[in-house]
Structure formats: structure tokens, C-alpha cells
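Undergrad: give me the fold of what follows.
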Amino acid sequence: MRPPREPAYAGAMNDRPGIAQGQETTSAARSADRVKAAVRAVLAPNVRDRVAAVGFAVPATLMMGNHADQGVLRALALAAGVVLFSLPIALGRRRPLLALGLLLTGLGLVGAADPPSMVAGLTALGYVLWPLAAGPYAYAALALAVACAWTTALPDFRHRGGAVAFTVLYLVIWTAGHALGIQRRQARNRVEQAATDERLRIAREMHDLLAHGMSVITVQAGYGALIALDQPDKAQAALTTIETTGRQTLTELRALLHVLRPVDTGNGPTGTGADVHLEPAPGLGELRRLVDRTAQAGVRTALELDGPLAGLPPALDLSAYRIAQEALTNVVRHAGIDHAHLLIRRTPDALTVQVTDHGGGAGRGYRPGHGLLGMRERALVHGGTLDAAPLPEGGFRVRAVLPLTA
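TA: From the prediction side, this is the model:
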């Protein structure tokens, strides 16, 4: 006899506990997210300031209310003082100067009506002094706060206990707030500097990558247009060079853009990822192809290698290649000559990249452009130097020395 078959829906019924458990887990996660969002909202700086203002207003009202039974004008002045002392606490972070102005107004009003009640305003001044200490008016705010503290000792300065106590309190608050402000400014400057350095790095890469390829394409396009009718075979070869150079430039451009674009791994952008279709960043191992492309642009380059090129740090390898590439591009664009010399020398201490031509591209009034500035920045990144100047006998030489650190 055949064993009884299990109903077709049995498997689905067995999966129901797992589905229910998954739904419960999702609900719990959503509840936890809502709780976290509520906690963050409660702990937000603006909310904390408002709560602190309310918390200050209650005891200030009780304290100053004890002195409000000596006339209507005094009662109105003290009531206005409570508002002018409490409101700055709520505004301190967002509008510190306005908060300070309100506090000074309140201190003047309450000081005229009931000097002992100024203690409440001086306490609130400590709360407002914190954000002011981190801003551009830190020293002026400290001077005003200390001056306000010492008004409690007027007119004869015999009762200086409160003034000294508030002065010490203000100094502590101001010192901590000022130090925090300096730390935040330094952190912001570091972030801005990192962003600036990254923009410069991207600009250098884009300039060096595109300038060489477009120089080759421009020269070949002009050459092909001149000989298109008389020498169609050579014109076709020029078009082939343009196509090859364009494809190579686009390939390197895609690789650069891929490095800059974050990859979404399912948990949000987390950085760059590997792509098997992208070529690695160029290095000195690509010098032969660089020399060939320069020759296609009309400048034959004698390549001289002195020392092994294997084992260089990737960043330094790329920088050395880009320096050589940009220097040869400048020869193509400015030298007005059909030959150049490229020297790569590696010693135990340094890597030297030198490009020399004997053309007439640089003369009096020479000013470095973006290409030379980019080469100098690449050298400085590695602690090296770059010398780019016309030669006395005519021509131009670019010489970069990049230290090889252990």
C-alpha cells in the first residue's frame, strides 16, 4: 500500500509560524525605530533649550514673586524680568546675540526695580554665555558677563562675594565653551581642507587624463583634414588613431568616475567596489603606450629607463606617470618640435621623472598653467619637488624628484 500523501497545503501551513515570527520581528524593529526617533526629538538641542527655559522660569517666578508685593510698578518690572530672563535660554543657541540683548535689558530693568532679584538674570547669563563663547564675539561676551557680575557689588564694592562667585562661574563656562568652539572650527576646517584636496585631486586627474587624449585627437584631426584628398590612406590611419585614442581616454575616464562614485551594497552607499570590466589605474608600466600615443600626435619621444620600475607604491607610480604624461602633452601643444626625451631614473632614495625638449614653446613672459601647477601638486603630495623652466640654450625641461620612503 502506498503511504498516505501529505496535503498540498501542509507545507504552507508549516511556514505560517515562520511568517508570523518575521512579521513580529518587523513590528518590533519599527517600534524600536519609533522610540529612537522620539528620544532623538526629545534630546534635540532646541527642545532641551525650551525645557531649560521653562524649568528656569518656574523657580525664578517663585523667587522674584516674593519681592512683588511692594508696588504695582515693581511687580510689572519683575514679571517682565522673568520673561526677559527665561526667553534668552530658549534662544541662546539659535540667536545668541539677541538672547544677550534681552538678558542685558532684563538685568537693567530688574536692577532698577529690585537689585537682589538680579541673581536670577545672572544665572541665566551663564547659560547664554556658553554658545557665545564658541562664536566670534567670545571675548566681548565674557567682558560683558564679568561686568554684569560685578554690578552686584555696587556702589561701594564691600559685598563682593556674589561678584566673585559669578565671575568664577562665567570663567569656567566660557573656557569650556571657547575650547569646544575651537575644536569644532578645527574639525570643520579639516573637513573643508579634505574636500578641497579631493577636488584638486579630481581636477588633476581629469586634466591630465583629458588633456593628453584631446591633444592627440586634435593633432590627428588637423593632420587628417590636410591630407584627406591627396593621401586618403594616411588620413584613414589618422582617423584610426583618433578612434583608438578616444576609446582609451573614455576607458580611463570611466575608471576614474567609477572610483568617485559610491557603490550601493544594499545598506546604502558604502564606498567603491571592484568592477572586472575596468582597467587598473595607469602607471610607469604604461610608458611604452604613452610614448606611442605621443608619437601619433607628432612628437617622437626617446625613452630612457634607468633602474627597475617594479614594486613602486601605487600612488607614487600613478603620480609619476601623470607627470610624464602632462609634460609630454605640453611638448605636443607648445614646443613646436617633433622630438623629446623622457628619462625615468630610480635610485634607492628617489624616483626622477624628466622630460626635455629643444623647441621654442616657452620664452619671455612664461607663466605656468594648470598642467604645471598640477604636476607640482602631485610632487608635493609625495614630499618631492618639481622644477619646470625654459633651458638657456632653448627648449624646456620638467624634472620631478619623488622620494622613495621605506
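
Undergrad: can we go C-alpha only for contacts and neighbour counts from here?
TA: Will do.

Undergrad: okay, and V398 sits in which element?
TA: Element membership for V398, per DSSP states H and E: strand 396-403.

Undergrad: for that strand, the distance to its chain's centre please.
TA: Distance of strand 396-403 from its chain centroid, counting by Cα atoms, centre = their mean, to the nearest Å, is 30 Å.

Undergrad: report all helices and strands that it contacts.
TA: Here strand 396-403 touches helix 314-330, strand 350-357, helix 370-381, strand 385-390, going by 3 or more Cα pairs under 8 Å, 6 or more residues apart in numbering; DSSP states H and E.

Undergrad: nearest to V299, out of these?
TA: Shortest distance between V299 and these, using Cα to Cα, is found for helix 314-330: 8.5 Å.

Undergrad: buried stuff in the helix or strand following the closest one?
TA: Remark: after helix 314-330, the chain's next helix or strand is strand 339-346, criterion DSSP H and E. Under the neighbour-count criterion of 16 or more other Cα atoms under 10 Å, strand 339-346 has H339, A340, H341, L342, L343, I344, R345, R346 buried.

Undergrad: on that earlier part again, so the strand holding V398 versus strand 339-346, what angle?
TA: Going by axes from the mean of the first three to the mean of the last three Cα atoms, to 10 degrees, strand 396-403 is angled at 10 degrees with respect to strand 339-346.

Undergrad: need the residues that contact strand 396-403.
TA: The contact list for strand 396-403 (Cα atoms under 8 Å, 6 or more residues apart in numbering) reads 316, 323, 327, 335, 349-362, 379, 382-391.

Undergrad: only whichever of the residues you listed are buried, select them in PyMOL.
TA: Once 16+ other Cα under 10 Å is used to decide burial, the buried members of those can be selected in PyMOL as follows:
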select buried, resi 316+323+327+335+351+352+353+354+355+356+357+358+359+360+361+362+379+382+384+385+386+388+389+390+391
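
Undergrad: residues touching the residue nearest to V355 when sequence neighbours are not counted, list them.
TA: Using Cα to Cα, 6 or more residues apart in numbering and skipping residues adjacent in sequence, the residue nearest V355 is L342, 4.6 Å away. Counting by Cα under 8 Å, 6+ apart, L342 touches T301, A302, L303, E304, A324, V353, Q354, V355, T356.

Undergrad: pull the residues that contact whichever strand or helix holds L107.
TA: Secondary structure from DSSP H and E places L107 in helix 96-113. Applying Cα under 8 Å, 6+ apart, the contact partners of helix 96-113 are 74, 77-78, 80-81, 84-85, 87-89, 91-92, 117-118, 121-122, 124-125, 128, 131-132.

Undergrad: excluding residues flanking it in the chain, which one is nearest G336?
TA: Leaving aside its chain neighbours, G336 sits nearest to G359 (5.7 Å; criterion: Cα to Cα, 6+ apart).

Undergrad: and E326, how many neighbours?
TA: Under the neighbour criterion other Cα atoms under 10 Å, E326 is assigned a count of 24.

Undergrad: quick one more, to check against the first:
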Amino acid sequence: MALPSRVRGLRVPGRPSWHVTDAAVTLVVTLFVSVWTLVAMRYETEPAHLTLVGWALILVGCGALYHRRRWPVAVAVVTLLASAAYYPLSVFDGPLMITFALALYTTAAEGRLAAAVALAAVTLLAVGFGESRQSGGARQLDDVSVAMLAGWLISLIAVGRAQHTRGAYLREVEQRARAAEREQEARARQGATEERLRIARELHDVLGHSISLINVQSSAVLHKLGKGPEPAAGLAAAEEALTAVKAASKDALRELRSTLGVLRQADEVAPTSPAPGLDRLDELTGHARSTGLNVSTRVEGVRRALPPPLDLAAYRIVQESLTNVTRHARASSVRITLEYADDQLRVRVDDDGDGTPDARNTGSGIRGMTERARAFGGELTAHNTAAGFRVEARLPLEEHA
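TA: As a prediction, the model looks like this:
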């Protein structure tokens, strides 16, 4: 996200361009004061030693301006003392007071408001004290001039304070813009990561289940053919296995095309077939039965339509559970229970296998099922039972009704 031009131009401490600016300001002020003094020297005269002292004070006061951002209070004090010493000694009355005015403004602009007010007050007190010491009532400044000086000093502080407030506002805007940019990038990275994980779970569940069925059917028929059966029996077994392999591979291809549809470009036509859900549970259990498993299904409560994302998650949990049973459990029967309540759906898959969860946890199956359940605010457990192994998921319904 691009920052606004006014924010991008905000001063950053240590940026070289500001040293160049301060040097340019110092040079301009020095030339202005010097030219004014040289012009005044054509009409006034003074002793040479006073002229040398005056030029030294001009160089000190003007040269200090280069450091006005780094040490604003110290530069303001130096320029004030230089001006206080210059005007009583020199008869030329050059505009050296400009250095103090610029230093006072910078002090307020850098956030040193108390110091700026104190310096302005000291200046007014010093002027008043000096006027009171004039002999014979020969004042250099009348009351109107003193009032104008006071207003001038107050205006410098007010403008400096306003500049400080503006700079603080722009710095806050810049920080917020950068924070928003970092947050946007973090959300984009998180979204990309979540999408990759989602696609990985889909591919794992789709391909894992179908390939497991194909593997089991192929192994079973090879085992039968290895015993040398009668040709008719061997042909029948091979035909049965190939039929199951064909069905499993067809389902795998269909779901794979549906899953990869999210990777299509925007101008391509995505698949329009609905995502699988619990309405296809009979088809899923039929595939599992073709491997020799005795699969039963029980529904408790009133079965109702579920939101598509939740329906897909429940289907994938059952599918992955059956895949794990086929691969690792050495089970003969599986019982699937769907329990519909007012606020949640419970999915249980029990098998009578050897009940050892280590083999089932070596892959990403149970972890993927757990992530699916947590994505909907639910939970999933996988543990041994007295009769074998159980996978149980709780999926809340209220938030997705």
C-alpha cells in the first residue's frame, strides 16, 4: 500500500536531506545579515575592534543555526546571547535578531514549548530592564514597540507549536499506514497459508480414500490369484476388483476436478457440480463395503440440511476415518453414527480393529480431520475403545445455520 505523498515526505531523524536544508538556511541567513551590515557600514563608522567583535558575533549567531534541529534550546540560547551582545556594541544595527527568531521558532517546532516560552520571557525582561537603565529617558523602544516585540515572540512560538502538532499528526498517520500495510500483508500471507492447507486437506482426503480402496482391491485380487484358483473363479475375482477400481478412480477424478477448480483463473469456467456431503454417505459406505468391510450407519435425531461447508467437513471426516480403517486397522466392521442435536452434529466412526492409534497418526489424516473440526469451532478426538478404535467429532450448528 503506497503512503500519501505528504506522509512520505515526513522528516525522518538522520535523513541527509535535512542537513542540506539546514545548511542552505544557515547560508541564506548569513548572507542576508552580512549584506545588510555591509550596506550599513557605508553610512556609519565605529572602531575597528568593535567591528571585528560584531562580525564574530554575526558568525557565531548565524553559524549556530546549522545545529538548530539537533540542539534547539542550546542554539536559541546562543543566538539570544549573540544578539544581546551585538546590539549594545555595534552601531550598525544589523538584522542579527533574525537568528534568534528562527531558533525560537525551531525550539517550539521541535516540541520544547516550555523552553521556548522561557526564552521569550527572558528576552522581554531583558529588553524591559535595558530600557529602564537608559539615562535621561532616552529609550530605544517605546511601549508600542515593546508590545509588538511581545506579539512577535508569541507568534513565533504559536507557529512553531502548530508545526510540531502537524508533524506529530503526520508521524502518527505514517505509523498507522505502515501498521495497516504490515497487517494487510500478514493477512494476505495467513490467507494464502490457510488456502494451501485447505487444498492440501481436500487432495489428501479425495486421493487418499480412493487410492486406499484401489490398493486394497488390487492386493486382494492378487492374493486370490496367487493361490492358483480355477480360471472362472480367478476371472470373476479380477472382474469384481477391476469394477471396484474403476468406480473408485472415477470418483477420485470427479472430486479432484472439483477441488482443483479453486485454482482456475478468473476467466475460466469453474466446475458447477456441488461439493460432496452427507447425502452421499451411502455411496461412500458402498465403496468401503467393496473392500470387505461390514459398514453400518445409524442416524440419531432429526436429520436436516446442513450448510455446505459444514456438510463437506462432516463428509470428509467420515471419508478419512474409513480410509484409515482400510489402511491400518485390520478391522472387519465399522459403525458410523450421526447424532443431530439442536446446536451441534456429532459424528462417530467406530471400528473393531486392533485399536493401535500410532499407525493412524503417522500421516496427516487425523490432523486434517482435527483442523476441519476446529475450523467450525468444534473438536475431534481419536482414541482406543474396549472394542477397537473410535473417531468422534463435534461440529456446532448455531453459527452456521
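
Undergrad: where's the residue nearest to V355 of structure 1 relative to T245 of structure 1, distance?
TA: From L342 of structure 1 across to T245 of structure 1, the span is 21 Å (Cα to Cα, to the nearest Å).

Undergrad: next SSE downstream of the longest helix belonging to structure 1?
TA: Using DSSP state H, we find that the single longest helix of structure 1 is helix 161-227. Counting by DSSP H and E, the next helix or strand C-terminal to helix 161-227 of structure 1 is helix 232-260.

Undergrad: go through whichever helix or strand comes after that next one and flag the buried ones.
TA: Beyond helix 232-260 of structure 1 on the C-terminal side, the first helix or strand identified by DSSP H and E is helix 287-296. Neighbour counts over helix 287-296 of structure 1 (16+ other Cα under 10 Å) mark L287, L290, V291, R293, T294, A295, Q296 as buried.

Undergrad: cool, stretch 181-196 of structure 1 as well?
TA: Neighbour counts over stretch 181-196 of structure 1 (16+ other Cα under 10 Å) mark G181 as buried.

Undergrad: which stretch of structure 2 lines up against that stretch?
TA: Aligned using TM-score structural alignment, stretch 181-196 of structure 1 spans residues 178-193 in structure 2.

Undergrad: give me the mean deviation of the matching stretch from structure 1.
TA: Superposed on structure 1, stretch 178-193 of structure 2 shows a mean distance of 1.5 Å to its aligned residues (mean Cα distance after the TM-score superposition for structure 1).

Undergrad: and the closest residue to E392 of structure 2 other than its chain neighbours, how far from F389 of structure 2?
TA: Using Cα to Cα, 6+ apart and skipping the chain neighbours, the partner closest in space to E392 of structure 2 is R348 (4.4 Å). Using Cα to Cα, R348 of structure 2 is found at 10 Å from F389 of structure 2.

Undergrad: that older thread, quick one: the helix holding L107 of structure 1 to chain centroid distance?
TA: Here helix 96-113 of structure 1 shows a centroid-to-chain-centroid distance of 40 Å under the convention Cα atoms, centre = their mean.

Undergrad: what of stretch 387-395 of structure 2?
TA: 38 Å.

Undergrad: pull out the buried positions in it.
TA: Quick answer for stretch 387-395 of structure 2 (16+ other Cα under 10 Å): G388, F389, R390, V391, E392, A393, R394, L395.

Undergrad: which residue lines up with the last one in structure 1?
TA: Taking TM-score structural alignment, the alignment pairs L395 of structure 2 with L402 from structure 1.

Undergrad: now do the residue nearest to that match when sequence neighbours are not counted against M375 of structure 1, distance only.
TA: Nearest residue to L402 of structure 1, sequence neighbours excluded (Cα to Cα, 6+ apart): G384, at 4.5 Å. Distance, G384 of structure 1 to M375 of structure 1, by Cα to Cα: 11 Å.

Undergrad: list the residues that contact the nearest residue to P403 of structure 1 once chain neighbours are set aside.
TA: Excluding the flanking residues, the one nearest P403 of structure 1 by Cα to Cα, 6+ apart is A350, at 4.2 Å. By Cα under 8 Å, 6+ apart, A350 of structure 1 lies in contact with V401, L402, P403, L404.

Undergrad: who's in contact with V77 of structure 2?
TA: So V77 of structure 2 contacts L119 (Cα under 8 Å, 6+ apart).

Undergrad: distance between the strand or helix carrying A143 of structure 1 and the chain's centre?
TA: In the assignment (DSSP H and E), A143 of structure 1 maps to helix 138-150. Centroid separation for helix 138-150 of structure 1 versus its chain: 36 Å, with Cα atoms, centre = their mean.

Undergrad: which residues are in contact with L322 of structure 2?
TA: Contacts for L322 of structure 2 (Cα under 8 Å, 6+ apart) come out as H209, A288.

Undergrad: now check structure 1 for the residue matching it.
TA: Here L322 of structure 2 is matched to L328 in structure 1, going by TM-score structural alignment.

Undergrad: ok, now D311 of structure 2?
TA: Checking TM-score structural alignment: D311 of structure 2 goes with D317.

Undergrad: G298 of structure 1 versus the spatially closest residue to that match that is not a sequence neighbour, what's the distance?
TA: Distances taken as Cα to Cα, 6+ apart put G283 closest to D317 of structure 1, at 5.1 Å, once the chain neighbours are dropped. The gap separating G283 of structure 1 from G298 of structure 1 is 23 Å, by Cα to Cα.

Undergrad: ok, now P313 of structure 1?
TA: Distance of P313 of structure 1 to G298 of structure 1, given as Cα to Cα: 32 Å.

Undergrad: higher neighbour count, those two?
TA: Just comparing P313 of structure 1 and G298: by other Cα under 10 Å the higher neighbour count belongs to G298, 18 against 10.

Undergrad: aligned partner of the more buried one in structure 2?
TA: Using TM-score structural alignment, the equivalent of G298 of structure 1 in structure 2 is G292.

Undergrad: got it, and R346 of structure 1?
TA: R346 of structure 1 maps onto Y340 in structure 2, by TM-score structural alignment.

Undergrad: quick check: that match touching G301?
TA: Yes: the criterion here is Cα atoms under 8 Å, and Y340 of structure 2 meets it with G301 at 4.8 Å.

Undergrad: and stretch 116-124 of structure 2, which stretch of structure 1?
TA: Aligned using TM-score structural alignment, stretch 116-124 of structure 2 spans no residues in structure 1.

Undergrad: okay, now R378 of structure 1: neighbour count?
TA: 26.
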